[in-house]
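# Provided below are the primary sequence and the corresponding predicted coordinates.
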Amino acid sequence: MDKKYSIKDIAQLSGVSVATVSRVINDNGRFSEETRKKVLKVIKETGYQTNFSAKNLRMNKSFSVGILVPDISNYFFATVVQKIEKILFKCGYSTIICNTARDEDKELAYLKMLESKGIDGLIVISGAKAFDINKVSSSSKIPFICIDRKPKDKKNTIFIASDHYQGALDATDSLFNSGSKHPIIATHKHYSSSGADRLRGFKDSLEKHGLPFDTSRNQITLTTENTTIKMEKVLKSQPEIDGIFAINDTVAIEVLSALLKLGKSVPNDIKLIGFDDEPQDKHTYPTLSSVKQDTDRIAQVAVENLIGLINSTGITSESIIIPVELMPRDSTL
C-alpha cells in the first residue's frame, strides 16, 4: 500500500517546521520563495493531500457554494451557471448545482439540504416569487445573492440583473425603426421579474410610438397549445400584425418556425426579434435578431459580491444592473 504522509512527514522531508508547511499550504504568513518551492516539491513527490475536513472545521468553512437554478437546460441559465462555477473553482470553492424545475417544494428541499451541508454561500437564479432565505429557517445566516430574482428582504443581500427593461425597449424600437407599425409581444407561461421588466419595456416602446397596449391585441402567450395553430388564429383575427418581440429566443424560434409554416415571409411580412442571443440565432433562416446579455460580467459580479458577503467585506442592499446589447440580424432587416 502507498504510504499516507502526514504534515509532520512533509515538514521533516522539507527540513522546515510544521507551522511553516501549514503557512505554505494556506499561502498565509511569512516564508521565502525558496522555502515555498521546497515544500511544494515535497508535497508533489509524496502525493500529500491536505485534510480538508479538519481544515474546514478549524476555519468554520466548507468552501462550497450552492446554486439554485430553475431550468438547467435553458441556455442563459446554463451559461451563467457554467461561468460562475469556473470562477468559483479558481477561487477555491466547489459548487453544488440544484435544478429546481420551477418547483417550490423541490426548491425548499434543496435549500434545507444545502444548509445541512454547511455551504458558505448561495446564488439564486431567477424564479417566479421574491426569494425568501427564511424559508429554510428564521435563523439562517447563509450569505446569498440573487440573479434575475428579487429578494424578499434586500437588507443583507445583492440583486444582480441584466437591463431587461432597456433591452426590451430597444428590441421593440428596432421593430418600429425597421418599418413595423403593429408589433405584438410573444411570451410564455413562466413568470419572472425579468419577464415583467421585458413586458414593461415593450409597453413603453408602444406608448412612445403612439400605440396603446391592450393585452388581448398586443400579447400572445404560448402554452402547451401548438404554436402554429395559435399563431394562425392570432394572424387571422389581426392581419395587421407586422412585428413580433419574443420574450426569449426559445419562444422566438418557435414563432419563426410557425410563421414559415404559415407561409409568412420573415422579415418582409412580419419582423421578429428575440432576447438572450443564443448560438442557434446565427443558424436559423433567416438569422434571428436578438438582445445579448453579458453573461461573463454577470458571473464575475455575482462571484465577487458573494465572496465579499462570505468574508464580511461586501456591500449589501444593492442592485447591480448589467447593460445589454442589441444584435440585429436578418429577421428584422
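Looks like it came in fine.

# when you work out contacts or count neighbours from here on, use the C-alpha atoms and nothing else.
OK.

# burial measure for Ser178, as a count.
14 (other Cα atoms under 10 Å).

# how close does it get to Arg198?
20 Å (Cα to Cα, to the nearest Å).

# next: Leu13.
Distance of Leu13 to Arg198, computed by Cα to Cα: 63 Å.

# what do you get for Lys41?
55 Å.

# more crowded one of those two?
Arg198 (28 against 14).

# tell me which element Ala54 falls in.
helix 52-59 (DSSP states H and E).

# list the contacts of that helix.
Contact with helix 52-59 is made by Ser62, Phe63, as judged by Cα atoms under 8 Å, 6 or more residues apart in numbering.

# show me what whatever helix or strand comes next after it is packed up against.
Sequence-wise, the next helix or strand downstream of helix 52-59 (DSSP H and E) is strand 64-69. Packing contacts for strand 64-69, counted by 3 or more Cα pairs under 8 Å, 6 or more residues apart in numbering; DSSP states H and E, involve strand 94-99, strand 121-125.

# tell me the most buried of those strands?
With neighbours taken as mean count of other Cα atoms under 10 Å, these reach their highest mean count in strand 121-125, at a mean of 22.

# what's the angle from that one to strand 94-99?
For strand 121-125 against strand 94-99, the angle between stretch directions is 30 degrees (axes from the mean of the first three to the mean of the last three Cα atoms, to 10 degrees).

# ok now strand 121-125, how far from the chain's centre?
Computed by Cα atoms, centre = their mean, to the nearest Å, the separation of strand 121-125 from the middle of its chain amounts to 10 Å.

# for stretch 24-34, same thing?
37 Å.

# show residues contacting that stretch.
Contacts for stretch 24-34 (Cα under 8 Å, 6+ apart): Thr20, Arg23, Arg36, Val39, Leu40.

# next up, a second structure to put side by side with the first:
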Amino acid sequence: MENVTIKDVAKHAQVSIATVSRVLNDNYPVSKETKEKVLKAMNELNFKPNSIARSLKSNITHLIGVVIPDISNSFFMEIIKGIDSVVSKEEYSLILSYTDENFDKELNVLKRLSQKRVDAIILASSNTDNKYVDDLIKENIPVVLIDRKIKTSNVDVIASDDFGSAYTLTKYLIEMGHRDICIVNGNLNVSTGIERYDGFKAAMMDYNIEIKDELVLNGYYSWEKAYEEVKKLIVDKKIIPSAIFAANNRMAEGTMLVLKENHLKIPDDVSLVTFEEIENQKLIEPKLTCIKQNALLMGKKAGQMILERIKDKETNPKEIVVVSDLVINGSVKKIN
C-alpha cells in the first residue's frame, strides 16, 4: 500500500486516529495492549511517519547540533562517537558542523542550527567571548559546552583540567633535565589554549626557568601552522630546543614532520611531548609521551547532560571535569 496515512493505521488497528497520534508522539498515556496493536498495524502497513510534520506540530525535531573546530582531529571524532552512543538510544540524530577555528564561521553555523530548529546544541567554541550562546538560551535552545569554556554564559560544561595537565607535562620535562623547552601553543582565543599555556608558564616559573620569547610559538591548533612555526625556528633561526611541548596532537604531527625533514631524531636530538595522543600512535616509534584525554567519556557525559537539559531547562548549570592521564612513553631523553 502506497502513501499510508494515520487514518489507514487507525482503521487497521481498529482504534481512533487520536490514539494513533498519541502513540506516534508519545505525549499521552496509552495502554500497553493498545500501543502494541498500533505498532503492529504500522509495521504491517509499512507506515512511515512524516517526521517534519510531526516536528512542526510538537515543536520537537529530535535533532542535536554538534559544533567542533576540527573535523580531522581524532579527539573530536571520539567525542562525537561518545555523544551519539548516548543520544541515539533516545532516537536523536546529530547535525555535525565544523568551524576550522573560525569564529565568524562558528556564528553562522549556530544561526543555521537555530533556524533548523534543533532541540539542543553541543559546542566546542573557537572563542571565549562567544556571546551568541546567550541568544540561543533566550531562544530556549539548550547548550552544552564541551572541551572549551566561554567567559560569560551560564551553561553546562564538560572539560578537562587543561591547566593542571599542562603543568604536569611540563614538570615531567623539567624533571627529566630539560631547560630549553619550546611550546607550540594552540588557539589563544579559546580556554584550552589559554589554560595549557598558563599551566606551562606556571611550571617553568615554579622551577625558576626562563621562558624565552623565541621558544614560544603559535600553532593555532593547526598541523600546517605548527609545521611552519617549528620550521622557522629550526631551519631559519637555527635554534634547536632540547624539548618541544605541542599543545595538541595535530600540532605534534606537524612538528614531527619538521624534525624528520631535518634528520633530527626523537628523543636523541629533540624530545617531544603532546597534549592528547596522536592518531595511529601504535604505529609510531618512539611513541610520544602525552596527556591522554578520555574523549569518548567526555562525549558520553555531554550526551547525558544534553538529554537532561532538553527535559529540564530550569536546573542550575554544572561543570564536569574529566580526568586526563600522563602517559609516559619513549619520546623524552633524560639530561643529566
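Cool, the structure landed. Predicted, not measured: the structure shown is a model, and the values here were computed from it.

# list the buried residues in stretch 211-230 of the first structure.
Phe213, Asn218, Gln219, Ile220, Thr221, Leu222, Thr227, Thr228, Lys230 (16 or more other Cα atoms under 10 Å).

# what's the answer for stretch 190-199 of the first structure, then?
Ser192, Ser193, Ser194, Gly195, Asp197, Arg198, Leu199.

# picking that back up, of the contacts of stretch 24-34 of the first structure, just the buried ones, ChimeraX syntax please.
Restricted to buried positions by 16+ other Cα under 10 Å, the ChimeraX selection for the contacts of stretch 24-34 of the first structure reads:
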select :20,36,39,40
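
# how about the contacts of stretch 24-34 of the first structure in TSV, adding secondary structure?
TSV is the format used below for these (DSSP: H, G, I helix; E, B strand; the rest coil):
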residue	secondary structure
Thr20	helix
Arg23	helix
Arg36	helix
Val39	helix
Leu40	helix
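
# can you redo the contacts of stretch 24-34 of the first structure as CSV with distance to Gly121 of the first structure?
CSV is the format used below for the contacts of stretch 24-34 of the first structure (distance: Cα to Cα, whole Å):
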residue, distance to Gly121 of the first structure
Thr20, 30
Arg23, 25
Arg36, 31
Val39, 32
Leu40, 30
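
# relative to His209 of the first structure, which of the contacts of stretch 24-34 of the first structure is nearest.
Arg23 (65.1 Å; Cα to Cα).

# so where do the strands sit in the second structure?
Using DSSP state E, the strands of the second structure run over 63-68, 93-98, 120-123, 143-146, 156-160, 181-185, 216-218, 243-246, 271-275, 289-292, 319-322, 325-327.

# got a markdown table for the helices and strands packed on strand 64-69 of the first structure, with distance to Arg329 of the first structure too?
Shown next, in a markdown table, are those (distance: least, Cα to Cα, whole Å):
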| stretch | distance to Arg329 of the first structure |
| --- | --- |
| strand 94-99 | 33 |
| strand 121-125 | 29 |
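
# closest to Ser205 of the first structure out of those?
It is, among those and with distance given as Cα to Cα, strand 121-125, at 27.4 Å.

# and that closest one, what does it pack onto?
strand 64-69, strand 144-147, helix 295-310.

# mean shift of it relative to the second structure?
Taken over the aligned residues, the distance from strand 121-125 of the first structure to the second structure averages 1.4 Å (mean Cα distance after the TM-score superposition for the first structure).

# list the contacts of Ser97 of the second structure.
Contacts of Ser97 of the second structure (Cα under 8 Å, 6+ apart): Gly65, Val66, Val67, Ile68, Val109.

# right, I mislabeled it, should have said Thr255 of the second structure
Contacts of Thr255 of the second structure by Cα under 8 Å, 6+ apart are Ala226, Tyr227, Val230, Ala246.

# try 10 Å this time
Residues in contact with Thr255 of the second structure, defined by Cα atoms under 10 Å, 6 or more residues apart in numbering, are 184, 219, 223-231, 244-246, 249, 272.

# what of Ile150 of the second structure?
Neighbouring residues of Ile150 of the second structure by Cα under 10 Å, 6+ apart: 124-131, 133, 157, 189-191.

# how near is it to Trp223 of the second structure?
24 Å.

# do Ser85 of the second structure as well
Distance, Ser85 of the second structure to Trp223 of the second structure, using Cα to Cα: 29 Å.

# show me which of these two is the more surrounded one.
Trp223 (19 against 16).

# filter the contacts of Ile150 of the second structure down to just the ones in helices.
Val133, Ser191 (DSSP state H).
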